[in-house]
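1. Have a look at this prediction, sequence included:
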Amino acid sequence: MKRIQIFENGINVVFEITDEEQIRLLHFSSLPFDESTLTSKTGTVGFSMVELQVSGIDRAGERHGNKYIVTAPGYRLKYKDFKDVNNSVGRKLEITCFDAETGLETVSHMQFYNGTQVVRTWTDVNNCGTETWTIEYVSSFSLTGLEKEGLLPQNEKIRIGICHNSWQRELQWQFCGLEEVGLGLAQNPNFQHSSKVLGVTNVGNWSSKEYIPMGYVENSEVGSALMWQIEHNGSWHWEISDREGHLYLQLSGPSEIESHWSKDLAPEQSFRSVYCGVCAVSGGFDEAVAEMTRYRRLIRRKNRDNERLAVIFNDYMNCLWADPTAEKEFPLIDAAADVGCEYFCIDAGWYADGIWWDWVGEWQESRKRFPNGLREVTDYIRKKGLVPGVWLEIEVMGIKCPLADKLPDDWFFVRHGKRVFDRSRYQLDFRNPAVREHCHEVIDRLVREYGVGYIKTDYNIEPGIGTEIGSDSFGDGLMEHEKAYLAWLEEVFDRHKSLIVENCSSGGLRMDYAMLSRCSIQSTSDQDDYRKYATIAANAPSALCPEQAAVWSYPLTNGDREEVVFNMVNAMLLRIHQSGDLADLSAERRELVREAIGVYKNIRTDIKVAVPFFPLGMSKFTDNWSALGLKSEGKTYLAVWRREGDDHCMIPLAGHVPENAEISCIYPSFNNYRYRYYPNNRTLSLRFDKPYTARLFMIEYLS
């Protein structure tokens, strides 16, 4: 037996190579390895490096249900090679295993990134044999022993975090003990194994329609935590369950059982699993999110937008509601320029004379809405010093689009011989070169003829498990389409270097870092109640970088000044998506919008490098008080919202703000509420007399 111990960027990783020539991952943690924590009665048998299931092979031993353990040939893979190298981003491990009977080879990749405690992991499967094999499941990350540090029973120390997500109810974290998810101890602790799985799964093209593709586990006894994200824009799965007295974690993309995915791998062919980012920290949720934020900045496409953090006006929310005309746009453009916006996006409807929903697909301007052409409006936007943008739903075609009946079926998703419908749209198949070329022609024309510099790419359907055309399974067709779409996006950025592409899917229903490693900005919600949006805004940096999290601010025509302030504070530590009928606001209320944008422009250089923290925990829609902090060099910014309930709140800042600090309210300038910072216990005391009030503070560190 041989042990390989790695310590890199604060993460301890320990491998074991057994006398039977198998390699096992014994440890992945911020804490050092302790041999005595391996308490399973079967030793280290269950600490698999990778799980791989192919069709037609028996699973030896007891697996208990649909758990992704004791996979075949995963359980019998033999160790072949271990590479430890350095590249341009950090240290890289490659662990190769081989199954002689099938000729299948796995390569487990662990890419460390200098400057953060996150490792990117994935698995390559290579067919080195002579027979075609069908893959049903392959893990991107496999770790056993989540609970092993500490002396307390796992029931008393393990907490799991799941980020629920849905339309207008995005980014809702729930934290549960093992008993709450059905994994409480019921057998000998050194032998505990059951058929119960905590499985968190997405099936389809809306990657975050029910859950954000990430998760969290903490051990409260020893003060350590793991956080992960699955970087895929389609079907994915993670699970936690028990195995011979230990808890395990499996991360993967699509699978046969959950998402109708299987892949035929012929001799000399290879398959790469989805990327995952896995973080190990000493501390808790805030520390893990900070590391994930640093990692997300390292893996995304370098772009000017995430350096500049431009202010975008979009005419949809609490404004034109997808009913644009030239007459309506001109006063909005004037108002947006007046308050300091830098981009102006014309949202849905610009291409249809009437009902726009099921006509999408040709993307030709409506002369009824724009009698002198759309160019008249985009020219006026530029004349006012803004960059024009438009809304597209480029991946679909409406059933009333004139093109739809002229095109062959291989342009679209097909199942059981029929085109796939959802909400009166067809799903385009980006594996088809003609589809990609059509979409490039649309983008090229908008940039060339109208000077468009911003495109809001929306996506409002769920085409389900996939397509049967040219695929090994429905899920295989979906996954290959998603890869082709990402490749097309990269081509768009190569063709148009300065173009900003917003990722929107009915708000935040495709909030993943396959998309966000390409797109610089993400719609976080379609929530149309600014009072509820505060919760989504406060939680947003847990799932994406602050400078990528677009939050609507849409002052009401008939509101008061506190309503404007609440709206603006929602967006001011993230990305401002300004909307609302600014042209009809009173002079005082419009001035508050202008003031907020001015403050934002002064602090956005800090936002793009800051890391978030959540001093009141993750916000819920029922919370009376919420808070979001961003820590930058030498200062901290803090947004605080009061909805209803008690007018007083104590916000703990220990661990985030030094004792010697000075606090000031930087928005709004008329602040009439009381606040005081107590350095002895690092606490901010606030009293907001009026419900639905928000303020933005800056805390500067004194030398």
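-> Thanks, I have the structure now.

2. make it CA atoms for all contacts and neighbour counts henceforth
-> Noted.

3. Going along the chain, name the helices of the protein.
-> Per DSSP state H, the chain has helices spanning 256-259, 285-299, 305-308, 326-339, 374-383, 433-450, 474-495, 530-539, 561-571, 587-607. These are given in chain order.

4. Identify whichever of those helices lies nearest to residue 120.
-> Comparison of the helices of the chain against residue 120 by CA to CA identifies helix 285-299 as nearest, at 9.1 Å.

5. Which one, of the helices of the chain, ends up nearest to residue 615?
-> Closest among the helices of the chain, using CA to CA: helix 285-299, at 8.8 Å.

6. Give me the contact list for that closest one.
-> Contacts with helix 285-299, where a contact means CA atoms under 8 Å, 6 or more residues apart in numbering, come from 113, 115-118, 216, 218, 225-227, 279-281, 513, 517, 541-542, 544-545, 611-614.

7. run the last query once more with 6 Å
-> Residues external to helix 285-299 that are found in contact with it (CA atoms under 6 Å, 6 or more residues apart in numbering): 116, 542, 545, 611, 613.

8. Okay, one more to line up with it:
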Amino acid sequence: MTECNQALTIEHAGMVMAWANTDNGLMQSTFNTERQLRTKVPPIPAPSFELAIAGIPYGHSPALISGLTRLPEAMKLISYSADAEKLFMAYKHEALGLKVETEMRFVPGSAVIRQSTVVTNEGSSPVVLTHLSSMCVQGIASDGALPWYDKRKVRVHYCRQTWNGEGQWRSGDLEELGLYPTSGHPSAAAVHFSSVGSWSTGKLLPMAVLEDLETGKAWYWQIETSANWHMEIGHRGSWSEDSGAIFIHADGADERFGGWSKELLPGESCRAVPAAFGCVDGSFADAIRELTAYRRYLTRELHGTLPPAPVVYNDYMNTLWGDPSRDKLAPLIAAAAAAGCEYFCIDAGWFGDLGSSWASGLGDWLPSRNRFGDEGLEALLASIRHTGMKPGLWLELEVCGEDAALAAKPDEWFIRRYGIRAGGGPRWFLNFGHPDVCAYAHGVIDRLMRMGVRYIKNDYNLCIGTGDDTGGRAAADGLQQAMRDFYRFIDEVKCRHPELILENCASGGMRADYEALARFHLQSSSDQEDYRKYPSIIGGSLAAILPEQLGIWAYPYPLLHSELANPASIEEPGYLRTMEDGEQTIFNLVNGLCGSLYLSGHLHLADETNRGLIAEAVALYKKERAYISRSHPIWPLGFTRMNDEEGWASVGLVSPDRSRILLSVWRLGSGSEYRILPLERWRGRKATVNLLYPGEGYSVESSYSANTGQLTVRLPKPYQARLFDIRFEVLE
């Protein structure tokens, strides 16, 4: 920290954040990687938060922009302190009695700052908050010769999501995304990304990267909430002079984006959802490297004494499809154990009787009376333990079906809106703010633990919607509280049962934010059942989720959902012959080796060749998972779009010292047998390239040139995949 002419500069991990001295005290002005920053035009300092209350004009263009509220400009700095770990600042609006405190923590080992913001009503009258930001950072991409709006300067990277189609990154310049100057007045335009409801990653990821193509720098951020969120890129300009710069803003509390508001009585406080942000010299990949390091710091105590990234077999995807029984499970258990799996998770259906629709009975979580023979589910779980694996079960802890006995509980047990339980049919949503609900759910988990369960897959197959308006509060505020209540319950579960592994799933990746992932050991990447489409999802998801947390399905011998009416089809000689060359199994396992290997499929039908390929991949994964848990991703071919069936795809996992890459390469439906993969950052460094998986009998041509920094790979058939081990000479 340095002070010069009563200004403040904070430096951390190559980042430089500056505050200017104003009549109201220190206000944040620039955020860059250069200490001696030359800006094209002077920035406009402002506090690192935005705030609005009912009855006070919002600010500039309130219908269009969130990041230009009026109240912060009238607040004065009353105290601040800084050390090597954090910066604390407190601002106050004397007339209204509102105090805002921000704490920026400098994350060790990464170019990331994590901000928390709290507003307190120190006045004598209630106030109604209508906006509270999680972060607002000024002075973005303010250096260089090009004006901020030039199409050649700024590129914004963001990620679209949908069911079965997660991780679809896109990019655009500011103008095409919605931010551009229109006159001599400050711009009323902005780039907006937002989500409403508890499927926080159902449409977009709550993160973005802004790249300055002119100066070779990148800014990045993520907001950590499973409730509503909103991100904005705008321009803070002047009415009277040529000044201003781009700002980035994020919040989980905005009346205009989700209907949030909250009354604060005198003495009460409100805490914003946290956000993390940073900047780095480099590009998108460098930004993700820093966010990956930050996420590891955030989850550093997640596993305790549990082994990270275990090999899990789950019986659902392309296998039993929620219809388990003792007879169906027995060969799968034996095959999974033989392959080297460490956990065996029985997915949906274990609680419903054969011949019945179990969906409307969610919530009671009692074992089926007729699926598992006379000895029942507990004996089957014991048989899993006898193979050396640990048993797991699927739950949807947060819901209750209308036919469950649990449905008879009072309405206070449930999330409500308009006085009516939110949801309906198979899924009403439980209120984990009610102590009896928490006690009930703890009782369920305690009982399953006594039965030997050591793995729970918690699914979440419906979105609450706008939230819970019980007691007259804004539904959006109720939603935020509902998520906090549930995660407090999850924290309690982990304290009670430190030997239990928890997987987060929401129809795949529909709730994959880091409010959730700071608590769950594993995240389901997708419900995608076509292995050929998975590389697109894997590549994009690795930018948002730690590889060791990203559960990636690998399902050899799949029974697709469209073939459920003819389950015997996968045992027909014609089908089995299509599997003989092993290439479909290899493709599946290369998918899984990019993150946390998550097996399914009819492994017991595998012939000797395919059994060997499965066991080889599992053994390799166990050998490399410690490396995977230290690596960060790269994309030599960029991101592959979901329906790009004519191309290739590639993802690399790079060591911290950049001396090694585990490189997955997929030929999709491309008509070309050859693909050149640029590894430009390693240009000039000699390397050895070895085919890591599969092994003997599956060699392919490859050639690396240190002069060009390019790897050429030949895969002679469509829909082939290989995993390469690239090791570079260590530079002195």
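-> Now that the structure is in, tell me what you want to look at. Since this is a predicted model, take the numbers as computed values, not measurements.

9. What does the TM-score come to for these two?
-> The TM-score (TM-score structural alignment, normalised by the length of the first structure) is 0.95; 688 aligned residues with a CA RMSD of 1.7 Å.

10. re the thing from before, filter the contacts of helix 285-299 of the first structure to the buried ones?
-> Judged by neighbour count, with 16 or more other CA atoms under 10 Å as the criterion, the buried members of these are 116, 542, 545, 611, 613.

11. Mind putting the helices of the first structure into CSV with distance to residue 32 of the first structure and mean neighbour count?
-> Conversion of those to CSV gives the following (distance: least, CA to CA, whole Å; neighbours: other CA atoms under 10 Å):
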stretch, distance to residue 32 of the first structure, mean neighbour count
helix 256-259, 35, 18
helix 285-299, 18, 21
helix 305-308, 36, 18
helix 326-339, 54, 19
helix 374-383, 58, 18
helix 433-450, 50, 16
helix 474-495, 38, 19
helix 530-539, 31, 24
helix 561-571, 41, 25
helix 587-607, 34, 19
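
12. mind checking which of those helices is nearest residue 689 of the first structure?
-> Checked against CA to CA, the stretch from those lying closest is helix 561-571, at 11.7 Å.

13. burial measure for the equivalent of residue 158 of the second structure over in the first structure, as a count.
-> Residue 158 of the second structure maps onto residue 162 in the first structure, with residues paired by TM-score structural alignment. Taking other CA atoms under 10 Å as the criterion, the count of residues near residue 162 of the first structure is 19.

14. is it true that residue 162 of the first structure touches residue 174?
-> Yes. Counting by CA atoms under 6 Å, residue 162 of the first structure does reach residue 174; the two are 5.4 Å apart.

15. So the aligned residue in the first structure for residue 234 of the second structure versus residue 673 of the first structure, what's the distance?
-> Superposed on the first structure with TM-score structural alignment, residue 234 of the second structure falls opposite residue 241. Residue 241 of the first structure sits at a distance of 49 Å from residue 673 of the first structure (criterion: CA to CA, to the nearest Å).

16. Pick out whichever of these two has more residues nearby.
-> Set side by side, residue 241 of the first structure and residue 673 give different neighbour counts by other CA under 10 Å, the larger being at residue 241 (25 against 13).

17. Need the nearest residue in space to that one, chain neighbours excluded.
-> The shortest distance from residue 241 of the first structure to any residue that is not its chain neighbour, by CA to CA, 6 or more residues apart in numbering, is 5.1 Å, and that residue is residue 197.

18. Measure how buried the aligned residue in the second structure for that neighbour is and give me the count.
-> Alignment of residue 197 of the first structure against the second structure is given by TM-score structural alignment, with residue 190 as its counterpart. As a burial measure, residue 190 of the second structure scores 23 neighbours (other CA under 10 Å).

19. could you measure residue 190 of the second structure against residue 176 of the second structure, distance?
-> Noted for residue 190 of the second structure: a distance of 11 Å to residue 176 of the second structure, by CA to CA.

20. and if you look at residue 439 of the second structure?
-> For residue 439 of the second structure, the distance to residue 176 of the second structure - CA to CA - is 51 Å.

21. same check, this time on residue 386 of the second structure
-> Using CA to CA, one obtains 59 Å as the distance from residue 386 of the second structure to residue 176 of the second structure.

22. swap in residue 539 of the second structure?
-> Relative to residue 176 of the second structure, residue 539 of the second structure is positioned 25 Å away (CA to CA).

23. Residue 75 of the second structure contacts residue 93, correct?
-> Yes. In this structure residue 75 of the second structure lies within contact range of residue 93 using CA under 6 Å: 4.6 Å.

24. What does residue 115 of the first structure correspond to in the second structure?
-> For residue 115 of the first structure, the equivalent position in the second structure is taken to be residue 109, counting by TM-score structural alignment.
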